[in-house]
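Colleague: pasting the sequence and the predicted model now:
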Amino acid sequence: MNFPEELKYTQDHEWIRLEADGTAVVGITDFAQHELGDIVFLDITTVGQAIAKGDVFGTVEAVKTVSDLFMPIEGEVLELNPEVERSPELVNEDPYGRGWIVRVKLTGDAGEDGLLSAEAYKELVGQ
């Protein structure tokens, strides 16, 4: 399983990459996509909305289940990745690359309180 060191992680299995321009990219981890199985649909209806840290910003539907997606940091959802909207299987194939889910404009403290390092996330999932 892959745990890129440059990303931060949540206990709910999302990852976040903070960008220099005050935005962030959010997706689900390799562990999460593996546990969910084949992803068939993403339901993100929060584009243009401000979402508090820890609140649900959408759902991911897999063959075996539907799971909520939680915002790892306070921000406004700027866009849903158009590639995963058309081809949700990209989340399975490339969760840290082409399979990112949303881009967010940070609206609150960009602090990393509660976010995990790759090492801490590995420990959380028993890797």
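Modeller: Received it, and whenever you're ready, just let me know what you need.

Colleague: please count neighbours and contacts with C-alpha atoms only from this point.
Modeller: Fine.

Colleague: next, count neighbours for the closest residue to D109 other than its chain neighbours.
Modeller: Leaving aside its chain neighbours, D109 sits nearest to E74 (7.4 Å; criterion: Cα to Cα, 6 or more residues apart in numbering). Applying other Cα atoms under 10 Å, we find 20 residues neighbouring E74.

Colleague: how about E74, what does it touch?
Modeller: Contacts here follow Cα atoms under 8 Å, 6 or more residues apart in numbering; on that basis E74 touches A50, I51, A52, K53, L106, T107, G108, D109, A110.

Colleague: second structure for comparison follows:
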Amino acid sequence: MDFPEELKYSKEHVWVRIEGERAVIGITDYAQTELGNITSVELPEPGDELEQDDSFGSVEARKTVAELYAPLSGTVLEVNSELGNAPEFVNDDPYDAGWLVVIEVADSEESNLLMSAEHYEDYVAVAED
């Protein structure tokens, strides 16, 4: 399982790549493995406001639907429109082609509540026990 060091992670298995005032958001390798083959992704629209820890969409796999929870508050700038035709990108490449949204971060201090790769790896190890 992959835990890129440059990312931050939420307890809801969402990763964040901070890029200045923007953040790219997706689900973790662990999450996509647990869900199985992803068949569709429901995402917000550009311009939508996200509040930290509130639902902003969902990921559907063959046997389940998982809510997506915002790791940070902000305004949606972009959504990965490729996922409409190819939701499997989330399974195949969760940290690159499978990204979900880009937001303009409202409060950079919120990122201090997220986990480092090392802490997230420990977190999922406990979840698997």
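Modeller: Nice, I can see it. Note that the structure is predicted; figures quoted are calculated from it, not measured.

Colleague: picking that back up, how near is the residue nearest to D109 of the first structure to T107 of the first structure?
Modeller: E74 of the first structure is 6 Å from T107 of the first structure, where distance means Cα to Cα, to the nearest Å.

Colleague: mind listing the shared neighbours of these two?
Modeller: Residues touching both E74 of the first structure and T107 by Cα under 8 Å, 6+ apart: A50.

Colleague: so E85 of the first structure, which of the three states?
Modeller: helix (DSSP: H, G, I helix; E, B strand; the rest coil).

Colleague: within the helices and strands, which one has the closest residue to it other than its chain neighbours?
Modeller: Distances taken as Cα to Cα, 6+ apart place L42 nearest to E85 of the first structure, at 6.7 Å, with adjacent residues excluded. In this assignment (DSSP states H and E), L42 of the first structure forms part of strand 39-43.

Colleague: ok, residues contacting that strand?
Modeller: So strand 39-43 of the first structure is contacted by 33, 58-63, 84-85, 88-89, 91-92 (Cα under 8 Å, 6+ apart).

Colleague: who touches A23 of the second structure in this structure?
Modeller: So A23 of the second structure contacts V16, R17, V102, I103, E104, V105 (Cα under 8 Å, 6+ apart).

Colleague: ok, so of those residues, who is nearest D122 of the second structure?
Modeller: V16 (17.5 Å; Cα to Cα).
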